[in-house]
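heads up, no residue letters with this:
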């Protein structure tokens, strides 16, 4: 089969209602994958990265959300990218590898030579064409995107050891208790269809074990793994770890940015990373102005075409302003996400914050935070339709939807 005909498909795991609890109060309104980073839904960034894969036939989104929650987005993005995007709803948890296997017939519809698997809550530059090239050179069943991180933070992720010469994956362990390596799994993979055989192998082994009437003492010790449903297969523990060192899996290291988007604070950081990337990939999406006819924009700023920004406002760096927002005279915005329909009145200041849909911030008010993206209250978050009255200061706080603040608050969660 000539390389011209080899088709590739991409599968993006978007999770579901059981997940995203750490993303409240923002996920109360909108599925986490559709929350805007740099003015585009979170899932849009991996999807548009897939567009650069040669011979891409289809993109599948797999998750637990109701199909109607994604219907509008899926149809508009399919039209925009001229590539079919389909949402596939999981009926029950199958594990990261089991979820892929569950839809194997659909995924294999186009007889792809390669399958990309991405996680929606990963923020990176997604070097997918480069990974595919490397993978073809290595051979084997799969290639994993990896990155070097600090030794202190490595234990929060899957740590791995790769051969420095061949890039072969030699050892893989998920969130180890003792330090293994500063190389971690980025949650972006390319596989050949053989991955389905490997997943099926794990299921079959489980079935066989379950059928053994007499449980040996060794099996009894392993009852934790035995109690997993036979069709629940985890990519990391059940596929990557056992296949390490068998010339099946290889690594591709990114030297670009990489983050995991687990909390609202991280979404603000990642919005900034994507805005900075726009400078190279889509400079047309960044606002510009020097305060004469337009507002003054500093650094990377995205403004939705329908938003109104007063010429005396000063915006940036790392600011994203969504549809129908109104930014008044003398307003100062730094490192923040302003969602649809927000109104910010004159001389108000917003720093290190996410301002929820249809919220209002009064004159001379301040909504601010320290900007420690990992801290629980390092970013101030206003839920939907929160009113901050004139001359009120909100610092390092989370305010749930439909509240009105007429006194200043600091380090509080207002329910």
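Sure thing, it's come through. Note that the structure is predicted; figures quoted are calculated from it, not measured. Residues are numbered from 1 along each chain as shown.

use CA for all of it now, contacts and neighbours both
OK.

what number of residues lie near residue 104?
Here the count is done by other CA atoms under 10 Å, and residue 104 has 13 residues near it.

how about residue 311, secondary structure?
When the structure is reduced to helix, strand and coil (DSSP: H, G, I helix; E, B strand; the rest coil), residue 311 reads as coil.

ok, it - how many residues close by?
A total of 19 residues lie near residue 311 under the criterion other CA under 10 Å.

check the one 10 residues further on too.
If you count neighbours by other CA under 10 Å, residue 321 ends up with 30.

for the residue nearest to the spatial centre of the chain, list the residues it contacts.
By CA atoms, centre = their mean, the mean C-alpha position of the chain lies nearest to residue 121, the distance being 2.0 Å. Under the criterion of CA atoms under 8 Å, 6 or more residues apart in numbering, the neighbours of residue 121 are 14, 33, 42-43, 260-262.

and those, which is closest to residue 201?
Closest approach between the contacts of residue 121 and residue 201, by CA to CA: residue 14, at 25.2 Å.

what residues does that closest one make contact with?
Residue 14 neighbours (CA under 8 Å, 6+ apart): 33, 43, 61-64, 119-121.

of the contacts of residue 121, buried ones?
For these, a neighbour count by 16 or more other CA atoms under 10 Å gives the buried set as 14, 33, 42-43, 260-262.

how close does residue 75 sit to residue 43?
From residue 75 across to residue 43, the span is 14 Å (CA to CA, to the nearest Å).

the residue nearest to the centre of the chain and residue 45, how far apart?
Distance of residue 121 to residue 45, given as CA to CA: 10 Å.

can you add secondary structure and distance to residue 135 and give the buried ones among the contacts of residue 121 back as TSV?
TSV is the format used below for these (DSSP: H, G, I helix; E, B strand; the rest coil; distance: CA to CA, whole Å):
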residue	secondary structure	distance to residue 135
14	strand	24
33	helix	28
42	coil	26
43	coil	24
260	strand	24
261	coil	26
262	coil	29
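
below is an additional structure, to be compared with the one above:
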């Protein structure tokens, strides 16, 4: 089994946090989004992963440190890491075809801006599985249309009239991803463009027209990391899940002085807490110092100093110095507010 991860986008909706760190590498509940996604997919697939192919953007942004992090992630799963570059932002179909040498055999394609909680068995009789989640406002999503046999017969983007309430979450299984490669090559060669880009859906629709069987897979939880608000919410939900799993999320190397921790929280290595209440639902990166503060429902990254703060629903980057009484804030890396 292979896992293909398109992650070349700049994550503009998560700025300022994605200005210096690619969005898939921003930690949620103490672990980079893409690391958590790939690890969770490998766990629920329950079979050996032979290769993880990552599709990155500009090397000036997705540099050697990113490549090293992703290579280590694949190796942790006992898999080979393959690194590809999408040289132009020409859409989801174009991104996948940037990894053309890896597009053979059974594979999962997963976009690195979402997290899941699921337990499932792959339908090996189907040519493809598209994972979906039931939603309250299907008109805001791409959805699947099913026939009487519960097979997918159509993909509809943001339907104006009700088609179904099963939203596509951006994770796909292909029994032979080479079939998708063939159809996406046709899309590129014949300049089939939707929304100004080459889309994965156009390759999938050609597979359907060729008689390939598509079915749905459903996840228990689907958590977005598209912008600051939903990323903080996802951090909260993930901490709750990890607590139920019995995962230890508080480092033994933290230093506390008149400090109170209300779990669930993730607290990294060498964090210092003085005259402070942390939690619930807070993630704090390594080597951060928080003094004279109250923090809840927030993400604070590493090597940051927080003083005299009352934070709720906040997201603060790496190497930040913050001293103030704002409550709901979003501060990117290397910022100073004193």
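Right, received. Where do you want to start? All figures in this text were calculated on a predicted structure; none of them were measured in a lab.

picking up where we left off before, got CSV for the buried ones among the contacts of residue 121 of structure 1, with distance to residue 151 of structure 1 too?
Converted to CSV, those look like this (distance: CA to CA, whole Å):
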residue, distance to residue 151 of structure 1
14, 28
33, 29
42, 28
43, 29
260, 17
261, 20
262, 20
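
now the lengthiest strand in structure 2: buried residues?
Looking only at structure 2 and at elements set by DSSP state E, the strand with the highest residue count is strand 166-174. By neighbour count with 16+ other CA under 10 Å, strand 166-174 of structure 2 contains the buried residues 166-169, 171-174.

one more: stretch 323-338 of structure 2?
Taking 16+ other CA under 10 Å as the basis for neighbour counts, the residues of stretch 323-338 of structure 2 that come out buried are 323, 330-333.

what's the longest helix in structure 2?
Looking across structure 2 with DSSP state H, the single longest helix is helix 228-244.

now the end-to-end length of stretch 11-28 of structure 2.
Across its full length, stretch 11-28 of structure 2 reaches 15 Å between end residues, using CA to CA.

swap that for stretch 121-133 of structure 2, please
Counting by CA to CA, the terminal residues of stretch 121-133 of structure 2 are separated by 16 Å.

other residues contacting it?
By CA under 8 Å, 6+ apart, the surrounding residues in contact with stretch 121-133 of structure 2 are 45, 166-176, 212-222.

can we see that at 6 Å?
Outside stretch 121-133 of structure 2, the residues within contact range by CA atoms under 6 Å, 6 or more residues apart in numbering are 166-169, 171-175, 212-218.

closest one to residue 315 of structure 2 out of the residues you listed, please.
Taking CA to CA as the measure, residue 315 of structure 2 sits nearest to residue 169 out of those, at 24.4 Å.

list the residues that contact the aligned partner of that closest one in structure 1.
Matched to structure 1 by TM-score structural alignment, residue 169 of structure 2 sits across from residue 186. Residues in contact with residue 186 of structure 1, defined by CA under 6 Å, 6+ apart, are 145-146.

measure residue 186 of structure 1 to residue 36 of structure 1 for me?
With distances taken as CA to CA, residue 186 of structure 1 is found 21 Å from residue 36 of structure 1.

how about residue 104 of structure 1?
Separation of residue 104 of structure 1 from residue 36 of structure 1 (CA to CA): 30 Å.

ok, now residue 156 of structure 1?
With distances taken as CA to CA, residue 156 of structure 1 is found 25 Å from residue 36 of structure 1.

among those two, which residue is more densely surrounded?
When residue 156 of structure 1 and residue 36 are compared on other CA under 10 Å, the one with more neighbours turns out to be residue 36, at 23 against 12.

show me what residue 381 of structure 1 aligns to in structure 2.
Aligned counterpart of residue 381 of structure 1 in structure 2: residue 315 (TM-score structural alignment).

count of residues packed around that match?
The local packing count at residue 315 of structure 2 equals 23, with neighbours defined by other CA under 10 Å.

now do the contacts for it.
Taking CA under 6 Å, 6+ apart as the definition of contact, the neighbours of residue 315 of structure 2 are 298-300, 330.

repeat for residue 387 of structure 1
By CA under 6 Å, 6+ apart, the contact list for residue 387 of structure 1 reads 359-360, 404.

redo those as TSV? Include distance to residue 21 of structure 1 and secondary structure.
Below are the contacts of residue 387 of structure 1 laid out as TSV (distance: CA to CA, whole Å; DSSP: H, G, I helix; E, B strand; the rest coil):
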residue	distance to residue 21 of structure 1	secondary structure
359	22	coil
360	25	strand
404	24	strand
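
of the residues you listed, which is the nearest to residue 236 of structure 1?
Distance to residue 236 of structure 1 across these (CA to CA) is lowest for residue 359, with 41.4 Å.

how close does whatever residue of structure 2 lines up with the closest one sit to residue 289 of structure 2?
In structure 2, the residue matched to residue 359 of structure 1 (TM-score structural alignment) is residue 304. Taken as CA to CA, the spacing of residue 304 of structure 2 relative to residue 289 of structure 2 amounts to 6 Å.

those two: which is more packed in?
A side-by-side neighbour count of residue 304 of structure 2 and residue 289, using other CA under 10 Å, places residue 304 first with 25 against 21.

not counting sequence-adjacent ones, nearest residue to residue 219 of structure 1?
Leaving aside its chain neighbours, residue 219 of structure 1 sits nearest to residue 226 (7.9 Å; criterion: CA to CA, 6 or more residues apart in numbering).
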